[in-house]
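Chemist: Output the structure for:
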Amino acid sequence: MRIAVAKEVEVGERRVALVPDTVGRLVKQGLEVWVEAGAGEQAFFSDDAYKAAGATIVSDTGALWREADVLLKVNPPKEHEIHQLKEGGVLIGFLNPLGNPNLIQRLAERRVTAFSMELIPRTSRAQSMDALSSQAGVAGYKAVLIAAAAVPKFFPMLTTAAGTIAPAKVFIMGAGVAGLQAIATARRLGAIVEAFDIRPAVKEEVQSLGAKFIEVQLNEETVAAGGYAKEVSEASKQRTQEVLTEHVKQADVVITTAQVPGRKAPILVTEEMVAQMKPGAVIVDLAAEQGGNCACTEPGKDVQRNGVTIIGPINLPASMPVHASQMYAKNVLTLVQYLIKESALQLNFEDDIISSTCVSNNGEILNQRVRDGLTQVKINA
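Modeler: Model (predicted):
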């Protein structure tokens, strides 16, 4: 069986789906691994390193796509790439199935068996495959570094001959993987950290990292399947904003991380809240690509409002391609090893990992939420 690693073509994408170490593990299992020439260059993994691990370097992009039994990517394929996919082959990567159901339909028409890394279930058994979490951790870490560079203050308390400098106040909204990593990083830099999440169960995790947990009593379920935050009612959103306004007002840095899969990101920081923030304060909005948690966010831009800087970064994991690629590659490797036994793809749809992650097979779309998304697209059209 031939495993192929495609070079990413998305603007700004520097990650690669496999690194030389993971290639070597697949080769030792008797699998043939092709790597597109230059696929790892942006992540500082050379073609020579892949060769040394046992991979075949392929310069002909078309041949790589046509002849791969299993094609590995980071980003969803472009339209011209879908046409090159081997009919009946396997595709693994971030496919954004809930945000772009039309792509999954195109893959089904091509009879491609597609696995979406976003849909790996958040269970202990699938933890080593959870690419969404591994990449969110990278984003949370980098968000704090961006904020520390942008805010016109020190993060830690400093005692100097010129007097004592008070530590920065950081407020992190959303305590999933990205939020927890942001808390840990901000604490390491010496800031005073507060955090909020609509899921009360994360309180102990927040406190274990040295942050104060801000509680908001909501009279509805706030946790969706898989442990993700659930979109709440307008009344709950209003109640949340009322409680959080004062904490945002006092913060030097606000980092927002709240996202709902397949939906526009919820607004946590309104324009009115921004207007009350201190001049020089910084907001880093990790939900910028989904519309933003801050009403003032513009994806990919730094915006100034009343002396407050709102930063809307896009694809932060790609800005740290070495470790982001290593982590993603391990996630992908574990999934591939789970799916391939004795050099053959073995699909047991009674298995929750396979049934959750496989979005198309044998010409059919398997995920009900993707099918519902397609129906909605047709209605809107």
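Chemist: C-alpha from now on. contacts and neighbour counts both.
Modeler: OK.
Chemist: and residue 180, what is it in contact with?
Modeler: 137, 140, 205-206, 209 (CA atoms under 8 Å, 6 or more residues apart in numbering).
Chemist: Same question for residue 66.
Modeler: 84-86.
Chemist: Neighbour-wise, which one of these leads?
Modeler: Sorting the contacts of residue 66 by how many neighbours each has (other CA atoms under 10 Å) puts residue 85 first, at 26 neighbours.
Chemist: That one belongs to a helix?
Modeler: No. Residue 85: not assigned to a helix; according to DSSP: H, G, I helix; E, B strand; the rest coil it is coil.
Chemist: so it sits right up against residue 65, yeah?
Modeler: Yes. If you go by CA atoms under 8 Å, residue 85 and residue 65 touch, sitting 5.2 Å apart.
Chemist: which residues in the stretch 101-250 of the chain form strands?
Modeler: Along the stretch 101-250 of the chain, the segments classed as strands by DSSP state E, counting those that start in this stretch run 113-116, 158-160, 163-165, 169-173, 192-196, 212-214.
Chemist: show me where the chain has helices.
Modeler: All helices of the chain, identified by DSSP state H, fall at 20-28, 47-52, 61-67, 79-82, 101-109, 131-150, 177-188, 203-208, 234-250, 271-275, 321-339, 352-357, 368-380.
Chemist: Can you tell me which of the contacts of residue 66 is nearest residue 102?
Modeler: Taking CA to CA as the measure, residue 102 lies nearest residue 85 of those, at 16.3 Å.
Chemist: Another sequence for comparison is provided below:
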Amino acid sequence: MRIAVLKERASGEERVAATPETVKKFIALGADLAIEAGAGSGASISDQAFVDAGASVGSAADACKDADIVLGIQAPDPVLLAGAKPGAWVAATFDPFRNGDLVQSYAKQGLEALSMEFMPRITRAQSMDVLSSQSNLAGYKAVIASADAYGRAFPMMMTAAGTVQAAKVFVMGVGVAGLQAIATAKRLGAQVSATDVRSATKEQIQSLGAKPIFVESVEGIEGEGSGGYATEMSEEYQKAQAELVSEHIAKQDIVITTALIPGRDAPRLISDAQIASMKDGSVIFDLAVSQGGNVEGSRPDTPVQKHGVTIIGFSNTAGHLAADASALFARNLYNFLSAFWDTEAGKPVLDEEIGDAVRLTQGGKIVNERLLG
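Modeler: The predicted model follows:
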């Protein structure tokens, strides 16, 4: 069983899909690991560290030659995988709803694409969930980047020269990223509030010491979709939410938006008029900027100044913490494959529940129901 790991080609992508820790664990299962030279440089992992862990290091072609499994952060161009075995598995993120041509090319080449974003949100798959592990770091980074752009202190400070008031931070969307953003902002001493369309998150917000901001006038809307994701709300709810947010946002120093629905453009949460209501020097961090953005006028990796407000957002937020993000992503991949490792066969054998959920292509065809429906 040969497992290959390539250097990521996407612009600005510094993460790597394996670490010396996971290399050793895969070798203990009986696999051979082949790493492309320089694959870990962006995550502060040297080629020698991989060699010391037991992997071979060489060119991309050498790494992929006769590979049974290829691991990636973002799915590699199938041209790079020409030397892999027929039917080789590729476990990575594919963004399959927006990258249909890529998925089709994997099918055409006879590769078995395993989309880590499609990992079902069930208890036994939690340790395999790359969206959660990367979102957790993204929520942290959003606060740190916002604090840097804000230009003022976060905590209240009592000094002989007077008092510095605590920054007011408002988090919109309380999933994994939002909860980490709340916790980080609280640790930095900010006055934190948060909102979400799912009523069940109110207790979570309060448990972190933040103030929940919820629409109370519209009844019967829970907002809980499948897999723990939020659903799109009715026009009535959206109108009520917009009014509440408009009133609250004008008083905030920093706003962090985190709303994403898989397979769809990010919902618009903040309009130009709402930005104009904020104080000069305020900051908005749009965590959904790579999928169209929650904030009107936001641009990936390019700070925007509007009405005296700085709007920022990264196309790959977790990638700005490449070392930790790689470590978590690599563990997710190891947890995924090792959970199905058949000792006698010397390879992983996926079951239906998780295998059918993540498998996009097989036998030269697209097979995932979510893409065929």
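Chemist: Ok, which of the helices of the first structure comes nearest residue 305 of the first structure?
Modeler: helix 271-275 (7.3 Å).
Chemist: Mind reading off the mean deviation between the closest one and the second structure?
Modeler: Mean deviation of helix 271-275 of the first structure relative to the second structure after superposition (mean CA distance after the TM-score superposition for the first structure): 0.6 Å.
Chemist: The closest residue in space to residue 77 of the second structure that isn't next to it in sequence: how many residues sit nearby?
Modeler: For residue 77 of the second structure, ignoring the flanking residues on the chain, the nearest one in space by CA to CA, 6 or more residues apart in numbering is residue 102 at 7.8 Å. Residues contacting residue 102 of the second structure under the criterion other CA under 10 Å number 17.
Chemist: what's the distance between residue 102 of the second structure and residue 78 of the second structure?
Modeler: Look at residue 102 of the second structure and residue 78 of the second structure: by CA to CA, to the nearest Å, they are 8 Å apart.
Chemist: Likewise for residue 295 of the second structure?
Modeler: 34 Å.
Chemist: try residue 11 of the second structure
Modeler: From residue 11 of the second structure to residue 78 of the second structure the distance is 17 Å (CA to CA).
Chemist: Looking at those two, which one has more neighbours?
Modeler: When residue 11 of the second structure and residue 78 are compared for neighbours, residue 78 comes out ahead with 18 against 8, by other CA under 10 Å.
Chemist: so what's that one closest to, chain neighbours aside?
Modeler: Using CA to CA, 6+ apart, the nearest residue to residue 78 of the second structure is residue 106, at 6.4 Å.
Chemist: residue contacts, the residue lying closest to residue 136 of the first structure once chain neighbours are set aside?
Modeler: Once flanking residues are discounted, residue 136 of the first structure sits nearest to residue 178: 4.7 Å by CA to CA, 6+ apart. Residue 178 of the first structure is in contact with 133, 136-141, 257, counting by CA under 8 Å, 6+ apart.
Chemist: okay if I get the residues you listed as TSV plus distance to residue 233 of the first structure and neighbour count?
Modeler: TSV is the format used below for the contacts of residue 178 of the first structure (distance: CA to CA, whole Å; neighbours: other CA atoms under 10 Å):
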residue	distance to residue 233 of the first structure	neighbour count
133	26	21
136	26	24
137	28	21
138	30	23
139	28	27
140	27	28
141	30	21
257	19	30
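Chemist: which of those residues lies closest to residue 337 of the first structure?
Modeler: residue 133 (19.4 Å).
Chemist: ok, now how distant is the residue lying closest to that closest one once chain neighbours are set aside from residue 95 of the first structure?
Modeler: Leaving out its chain neighbours, the residue that sits closest to residue 133 of the first structure by CA to CA, 6+ apart is residue 177, at 5.9 Å. According to CA to CA, residue 177 of the first structure stands 20 Å off from residue 95 of the first structure.
Chemist: Of the strands of the stretch 101-250 of the first structure, which stretch is the most buried?
Modeler: Highest mean neighbour count among the strands of the stretch 101-250 of the first structure (mean count of other CA atoms under 10 Å): strand 169-173, with a mean of 28.
Chemist: Tell me the mean distance between that strand and the second structure once they are aligned.
Modeler: Averaged out, strand 169-173 of the first structure is 0.3 Å away (mean CA distance after the TM-score superposition for the first structure).
Chemist: And that strand, what does it pack against?
Modeler: helix 177-188, strand 192-196, helix 234-250, strand 253-256 (3 or more CA pairs under 8 Å, 6 or more residues apart in numbering; DSSP states H and E).
Chemist: Name the residues that touch it?
Modeler: 155, 179, 182-183, 186, 191-197, 247-248, 250-258, 268.
Chemist: cool, stretch 229-247 of the first structure as well?
Modeler: 171, 198-199, 216, 218-224, 258-260, 266, 268-269, 273.
Chemist: do you know how far the residue in the first structure sticking out farthest from the centre is from residue 168 of the first structure?
Modeler: Among the C-alpha atoms of the first structure, the one most distant from their mean position (CA atoms, centre = their mean) is that of residue 161, at 43.8 Å. According to CA to CA, residue 161 of the first structure stands 19 Å off from residue 168 of the first structure.
Chemist: ok, now residue 219 of the first structure?
Modeler: 33 Å.
Chemist: When those two are compared, which one has more neighbours?
Modeler: Each of residue 219 of the first structure and residue 168 has its neighbours counted (other CA under 10 Å); residue 168 has more, 23 against 9.
Chemist: does the more buried one really touch residue 148, like I thought?
Modeler: No. Applying CA under 8 Å, one finds residue 168 of the first structure not in contact with residue 148, separated by 9.4 Å.
Chemist: list the residues that contact both of those two?
Modeler: Listed as contacting both residue 168 of the first structure and residue 148 by CA under 8 Å, 6+ apart are 154-155.
Chemist: Aligned to residue 351 of the second structure, what sits in the first structure?
Modeler: Aligning on TM-score structural alignment places residue 351 of the second structure opposite residue 348 in the first structure.
Chemist: In contact with its match, which residues?
Modeler: So residue 348 of the first structure contacts 354-355 (CA under 8 Å, 6+ apart).
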